[in-house]
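> Could you look at this predicted model? Sequence included:
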Amino acid sequence: METIIQKLTEANVGKVKENELLSKHTTIKIGGPADLFIEPNSIEGLKKTIEILNAFNTPIRVIGRGSNLLIPDEGLRGAVIKFGVGLDHLEENEDHITVGGGYPLVKLATIMSRKGKRGLAFAGGIPGSVGGAVYMNAGAHGSDMSNILVKSLVLFPDGTLEWLTNKEMKFSYRTSVLQEERRGYCVEAVLKLENGDKEEIVEEMKKYKDYRRDTQPWSHPCCGSVFRNPLPNHAGKLVQDAGLKGYQIGGAKISELHGNFIVNEGNATFEDVMALIDHIKKTIVEKYDVKMETEVEILEN
């Protein structure tokens, strides 16, 4: 590991840390140490990082702002690359913007709404990064990333970078081609926004943000929506109807505010959360014969 750290440092790729606690980088505040933690300072730094890690056959995981993520208490072996500062650039043009995968989605939505740009109001309360939002096709209030993405610069495990068009991303509900068929990560996105009435757009986004604040427990450590909605059903309603709100295992508790959220009461472990997820799955199958699939990204060794 010392040799890898030396190579990364010499290449000036960005921040490099050993045994960094990943609980510091997830919104649910769970996750043990990463053998190696790297926050690239640029796309070029990211490419160099991948080249060096691949040369040493080091396992690689990529994270963003950690808002839809579960990581084991024993941490992750190999290297964890965080898309954050250094990959948070923003370039504005007349009818589109080019934005780094590490840019905070809420911040972007706020800035664009204040400039009278329409298309991102739905994202005003989604606490992830642009890269994670593209990867998951994040959405709310009848819209999602597929409606505004023109193309995405994708990093593949072999270190290659390739632009994928909206069509090539194969978006569907909370899914993109990057999750399975062409496993990769959004480094940069080009988004098409429209000019609109600034006051109207700001008011629309405020309404969505207020709704999230009133109906979702973001004042507690949590990982966002745990399950995909098994359409035409809604995960939160199924959990509520099954009488599971408030059910707790260890330090992990199903939110009493929203049935599709699990909150960390202060000392929750990865195992607590996974046990609660399994309990929900079994209960919903038994009561309603509906299979629940997780939306949260679960990283394991």
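Okay, I see it. In this text the structure is predicted, and so the values were computed from the model without any measurement.

> going forward, measure contacts and count neighbours with C-alpha atoms only.
OK.

> Strands along the stretch 201-301 of the chain, start to end?
248-249, 252-254, 262-264, 297-298 (DSSP state E, counting those that start in this stretch).

> Out of the ones you listed, which is closest to residue 106?
strand 297-298 (19.8 Å; CA to CA).

> next, the one to line up against it:
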Amino acid sequence: MNSFRKDVLVVHKDSILKELQALVPDNIIKVDEPLKRYTYTETGGNADYYLTPTSNEHVQAILRFAYKNDIPVTYLGNGSNIIIREGGIRGIVISLLSLDHIEVSDNVIITGSGAAIIDVSRKARDNSLTGLEFACGIPGSIGGAVFMNAGAYGGEVKDCIDYALCVNEQGDLIKLTTNELELDYRNSIVQKQNLVVLEASFSLTPGDKTEIQSKMDDLTERRESKQPLEYPSCGSVFQRPPGHFAGKLIQDSDLQGHRIGGVEVSTKHAGFMVNVDNGTATDYENLIHYVQQTVKANFDIELNPEVRIIGEHPID
């Protein structure tokens, strides 16, 4: 979509809206919608068009229209591991949260990309299926979890996913098996090819419901005791450097409590940055850069963000 120009949206904003209204129900379209309403950091500017499709067909129709008209498209899950800049996002933002169905058949759970992975792990427990306990505290959607091969406490998505139904920029459906998804540490073919997950299937193992609940309780207690859940945050900020832990490097750099604007490195867990006083996306970004520079200077180790940072920089 190299031919897209920002002025296209300004000049043709009303006509683009009318064409979208002809494609999908009017009640799923919002114009100039504040995105800070949908992120865990409580930051972010406006989306030109914010759409909440309720079916795969809606998503396909929107993508085909956008591709034909060179309009950029951005996708949001539940906004738990993302920072959106104050300048907002041009073009179309698609929220997938309405694609939240969860269905169980024997040892298989099929779920829409908008379902919370926490809810899917609980559904597995309720049906005495083991394999998703690790996800009981991950505050993300299924789509985001597949996108980054989310994991915690020794488990990750690639351990139990069977396939993912995706859609490409042209609106074509693509079904990818576990191997085809190329799931790696915080990475996948979904990222590499700019695909979007619409649905995922997980193959689990029959287990004892009491034991499953006990494991989930243990993981929840460990998470609540170590993570700063009392403040808005974007979750774990950095990927784990080979042979090291990002949080330990940050802690050993005496950066806990360091604040820029309203955002500070958590004193509870150095791997998190929390919005303690009306912080902005710019505050987050500046603090991330400062931490990277400090750790690099102290240990000669590069910290790569795990959190996604998207959107336009604010106009001064």
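Perfect, thanks for sending it. This is a predicted model, so every value here is computed, not measured.

> that older thread, deepest-packed of the strands of the stretch 201-301 of the first structure, please.
strand 262-264 (a mean of 27; mean count of other CA atoms under 10 Å).

> Find me the equivalent region of it in the second structure.
Per the alignment by TM-score structural alignment, strand 262-264 of the first structure matches residues 273-275 in the second structure.

> quick one: contacts of that stretch?
41, 228, 231-237, 262-266, 284 (CA atoms under 8 Å, 6 or more residues apart in numbering).

> What of stretch 73-80 of the second structure?
So stretch 73-80 of the second structure is in contact with 38-41, 63, 66, 89, 91-97, 113-114, 116, 139-141, 143-144, 196, 233-235, going by CA under 8 Å, 6+ apart.

> Mark which of the contacts of stretch 273-275 of the second structure are buried, thanks.
Using 16 or more other CA atoms under 10 Å as the burial test, the contacts of stretch 273-275 of the second structure include 41, 228, 232-237, 262-266, 284 as buried.

> about what we covered before: determine which of the strands of the stretch 201-301 of the first structure approaches residue 170 of the first structure most closely.
Of all the strands of the stretch 201-301 of the first structure, strand 297-298 comes closest under CA to CA, at 18.8 Å.

> How far away from the center of its chain is the closest one?
Relative to its parent chain, strand 297-298 of the first structure has a centroid offset of 9 Å by CA atoms, centre = their mean, to the nearest Å.

> average distance between that strand and the second structure?
Mean deviation of strand 297-298 of the first structure relative to the second structure after superposition (mean CA distance after the TM-score superposition for the first structure): 1.0 Å.

> Which stretch of the second structure is that strand matched to in the alignment?
Counting by TM-score structural alignment, strand 297-298 of the first structure corresponds to 308-309 in the second structure.

> cool, and stretch 197-217 of the first structure?
Using TM-score structural alignment, stretch 197-217 of the first structure pairs with 208-228 in the second structure.

> That stretch: which residues count as buried?
Result for stretch 208-228 of the second structure [16+ other CA under 10 Å]: buried residues 209, 212, 213, 216, 219, 220, 223, 227, 228.

> and these as CSV, adding distance to residue 170 of the second structure?
Putting these into CSV (distance: CA to CA, whole Å) gives the following:
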residue, distance to residue 170 of the second structure
209, 43
212, 41
213, 42
216, 40
219, 41
220, 40
223, 40
227, 40
228, 40
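
> Would you point out the most distant pair within those residues?
Going by CA to CA, the two entries of these that are most distant from one another are 209 and 228, at 29.0 Å.

> Is the most centrally placed residue in the first structure in a helix, a strand, or coil?
With distances taken as CA atoms, centre = their mean, residue 132 lies nearest the centre of the first structure, 4.0 Å away. Using DSSP: H, G, I helix; E, B strand; the rest coil, the structure places residue 132 of the first structure in helix.

> Contact partners for it?
63, 64, 101, 138, 185, 186.

> out of the residues you listed, who has the most neighbours?
With neighbours taken as other CA atoms under 10 Å, the top of the contacts of residue 132 of the first structure is residue 101, carrying 32 neighbours.

> Just tell me what it corresponds to in the second structure.
With TM-score structural alignment as the criterion, residue 101 of the first structure lines up with residue 113 in the second structure.

> aligned partner of residue 178 of the second structure in the first structure?
Checking TM-score structural alignment: residue 178 of the second structure goes with residue 166.

> Now do its match against residue 36 of the first structure, distance only.
Distance, residue 166 of the first structure to residue 36 of the first structure, by CA to CA, to the nearest Å: 33 Å.

> One more: residue 17 of the first structure?
From residue 17 of the first structure to residue 36 of the first structure the distance is 6 Å (CA to CA).

> Counting neighbours around each, name which of the two comes out higher.
Neighbours were tallied for residue 17 of the first structure and for residue 36 using other CA under 10 Å; the higher tally belongs to residue 36 (21 against 16).

> Can you tell me what the more buried one aligns to in the second structure?
Residue 36 of the first structure maps onto residue 49 in the second structure, by TM-score structural alignment.

> Mind telling me what element that match is part of?
strand 46-51 (DSSP states H and E).

> Give me the neighbour count for residue 258 of the first structure.
Using other CA under 10 Å: residue 258 of the first structure sits among 20 other residues.

> Apologies, that question was intended for residue 60 of the second structure.
Based on other CA under 10 Å, the number of other residues close to residue 60 of the second structure is 19.
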